[in-house]
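**Student:** what follows is a protein structure lacking sequence information:
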């Protein structure tokens, strides 16, 4: 559809509508606020919408959150509860069914370590249900988790590892967590996307791997992602657009130079920037300098949200007591 890299459905919709000055057929959108969090529900309902968006038919829920700070525990728990509220309708399990959480990404690379860090903070109960069922609270669902690494570390496709484990332990649901790519700087580390169509690891940075979805695994797959990087060419393009907008705004009417600037095709400009940058920096992806602390905070928010959604019989205090 476009050359700008993004994993977010809401951005894919924005890009198309900016270019074509109209709504996408077969795509429905609903925006609302849950407390201080803006939630956007993008639903792809037709084959035409699927083709235009470049994403499978299904639901893509986007939460836009203010900047997270690790010391504001109450604030982070509020975000986790909104996340749990978005995930819960997608989890169709009874107490005997098993959920498997998969933390995708490379734990040696901070912007890509979101998935493994979430797994570290989860309430894992499958072994407790099997070994000491009388010693745990009633209504606790069996949950297991894994962080399979990436192809460059293991030499094995991530999807192949997950499929082998699914065939062995036969979970009823998979929740995948992965770092994503965004087209806008303001969404980096401040957006959470929840989808019910699975995920293709590495797609946002041009390393598309085996799809992890109900089609490939035979069970429902919920994908949770946070954009942690943005394409350098997109930053350059947006910066130039801001400069041009300011120049055009303050220009005298009738100037041929400013008329020419106003008529520039922004997608063509994006391709030109990529061609200029590639010989010098390659496919450079950029992340904020405070990514270490932010990933720690975001991973805690997501793990807490998943714990709440997977264990509805427990209060958050009880969940925390199991983790401690």
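**Tutor:** Cool, got the structure. As the structure is a computational prediction, the values presented were derived from the model and not from experiment.
**Student:** please make it C-alpha for all contacts and neighbour counts, starting now.
**Tutor:** Noted.
**Student:** which parts of the stretch 151-300 of the chain are strands?
**Tutor:** 173-182, 191-195, 221-231, 285-286 (DSSP state E, counting those that start in this stretch).
**Student:** now do the third one: which elements does it pack against?
**Tutor:** In terms of contacts (3 or more CA pairs under 8 Å, 6 or more residues apart in numbering; DSSP states H and E), strand 221-231 is packed against strand 173-182, strand 191-195, strand 285-286.
**Student:** got the angle for it vs strand 191-195?
**Tutor:** Strand 221-231 runs at 140 degrees relative to strand 191-195, counting by axes from the mean of the first three to the mean of the last three CA atoms, to 10 degrees.
**Student:** quick one: strand 221-231 to chain centroid distance?
**Tutor:** Computed by CA atoms, centre = their mean, to the nearest Å, the chain-centroid distance of strand 221-231 equals 2 Å.
**Student:** would you tell me which of the strands of the stretch 151-300 of the chain gets closest to residue 259?
**Tutor:** Smallest distance to residue 259 across the strands of the stretch 151-300 of the chain (CA to CA): 28.6 Å, for strand 221-231.
**Student:** just send the strands of the stretch 151-300 of the chain back as a markdown table, with mean neighbour count and distance to residue 42 too.
**Tutor:** Formatted as a markdown table, the strands of the stretch 151-300 of the chain follow (neighbours: other CA atoms under 10 Å; distance: least, CA to CA, whole Å):
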| stretch | mean neighbour count | distance to residue 42 |
| --- | --- | --- |
| strand 173-182 | 26 | 16 |
| strand 191-195 | 24 | 10 |
| strand 221-231 | 26 | 14 |
| strand 285-286 | 16 | 26 |
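**Student:** could you dump these into TSV and include distance to residue 20?
**Tutor:** Shown next, in TSV, are those (distance: least, CA to CA, whole Å):
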stretch	distance to residue 20
strand 173-182	20
strand 191-195	25
strand 221-231	23
strand 285-286	27
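**Student:** structure two is appended below for comparative analysis:
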């Protein structure tokens, strides 16, 4: 079946299912799992060659998945404590891809549309990241021991700006001259439970609008000129994926069912009923993690 997902961990899970087992080894793919906390699990999938890339349908690189259980169900006081723990876990993994140094320059991009809730993760997260480039300009500082030179940019979407997002980001990068671009965006998942539990970090770039099915030009080191680290949270599920995956164990002829949906169904995006709270919680977590990573002398 043609199951749509932006998560490397779900591609690996589908490969395991198709091969009738869990943890099936794939040449060119390295998987490392660890538990950060009682409710927080981390899975690092490293694709090392073209064979691994083809099997998992992802570019060569690192895909780090942080999964947190109970965030939506916790009472407010306990939730804030858990959010802090998750932010530290995300920061610990992000530091492996973005290493702080005295002259580090970073451009943080909030991809998406803040007028459409499931697509608003990027703008809301970027607005909470501490931007510092203005201080470096005012004091003509080359670097700092406690904080990075951080620029922020929320480019909007082509439907409201009339301009290609990748072009806007390329121009912003020419001004900021970043060592690294951190791009935050909404993703699509296979499993509805991942919408309230999962964060993916990767160092292979990103296609703006991928989560909501409106893919634009890719943002990669080759297209932008700077290393691109993507942070995403699945906020939507393709309706066809939801139907086929939910009924996979009951369909006598999955191929025929998929063909029927393709010919008679409509392309729709499904999200959770509490997506507003999910966007708030995960934008808080990711922004906090970015601040911890880029400004170690201010945040801890």
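**Tutor:** Looks like it came in fine. Please read all numbers here as calculations on a predicted model, not as lab measurements.
**Student:** if we can go back for a sec, for the helices and strands packed on strand 221-231 of structure 1, which one sits closest to residue 164 of structure 1?
**Tutor:** Ranking those by distance to residue 164 of structure 1, with CA to CA as the measure, places strand 173-182 first at 13.3 Å.
**Student:** residues touching the spatially most central residue of structure 1, list them.
**Tutor:** Nearest to the geometric centre of structure 1 sits residue 225, at 1.9 Å (CA atoms, centre = their mean). Listed by CA atoms under 8 Å, 6 or more residues apart in numbering, the contact set of residue 225 of structure 1 reads 177, 178, 179, 180, 192, 193, 194.
**Student:** give the burial count for the alignment partner in structure 2 of residue 41 of structure 1, as a bare number.
**Tutor:** Aligned by TM-score structural alignment, residue 41 of structure 1 pairs with residue 44 of structure 2. Using other CA atoms under 10 Å, residue 44 of structure 2 has 21 neighbouring residues.
**Student:** element containing residue 44 of structure 2?
**Tutor:** Element membership for residue 44 of structure 2, per DSSP states H and E: strand 40-47.
**Student:** with structure 1 superposed, average distance for that strand?
**Tutor:** Strand 40-47 of structure 2 differs from its equivalent in structure 1 by a mean of 0.8 Å after superposition (mean CA distance after the TM-score superposition for structure 1).
**Student:** could you export the contacts of residue 225 of structure 1 as JSON lines, including distance to residue 104 of structure 1?
**Tutor:** Formatted as JSON lines, these follow (distance: CA to CA, whole Å):
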{"residue": "177", "distance to residue 104 of structure 1": "6"}
{"residue": "178", "distance to residue 104 of structure 1": "5"}
{"residue": "179", "distance to residue 104 of structure 1": "8"}
{"residue": "180", "distance to residue 104 of structure 1": "11"}
{"residue": "192", "distance to residue 104 of structure 1": "15"}
{"residue": "193", "distance to residue 104 of structure 1": "15"}
{"residue": "194", "distance to residue 104 of structure 1": "15"}
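**Student:** counterpart of residue 120 of structure 1 over in structure 2?
**Tutor:** With the correspondence set by TM-score structural alignment, residue 120 of structure 1 lines up against residue 127 in structure 2.
**Student:** sorry, back to before: you'd agree the match of residue 41 of structure 1 is up against residue 61?
**Tutor:** No: under the criterion of CA atoms under 8 Å, residue 44 of structure 2 makes no contact with residue 61, lying 10.5 Å away.
**Student:** overlap in contacts, the two.
**Tutor:** Contact criterion CA under 8 Å, 6+ apart; residues shared by residue 44 of structure 2 and residue 61: none found.
**Student:** okay, the helices and strands packed on strand 221-231 of structure 1 in a markdown table with distance to residue 21 of structure 1 next?
**Tutor:** Supplementary listing: those in a markdown table, determined by distance: least, CA to CA, whole Å:
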| stretch | distance to residue 21 of structure 1 |
| --- | --- |
| strand 173-182 | 21 |
| strand 191-195 | 25 |
| strand 285-286 | 29 |
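**Student:** so which of the ones you listed gets nearest residue 272 of structure 1?
**Tutor:** strand 285-286 (17.2 Å).
**Student:** so that closest one matches what in structure 2?
**Tutor:** Aligning strand 285-286 of structure 1 against structure 2 (TM-score structural alignment) gives residues 269-270.
**Student:** coming back round to it: of all the strands of the stretch 151-300 of structure 1, which lies closest to residue 90 of structure 1?
**Tutor:** Relative to residue 90 of structure 1, the nearest member of the strands of the stretch 151-300 of structure 1 by CA to CA is strand 221-231, separated by 7.5 Å.
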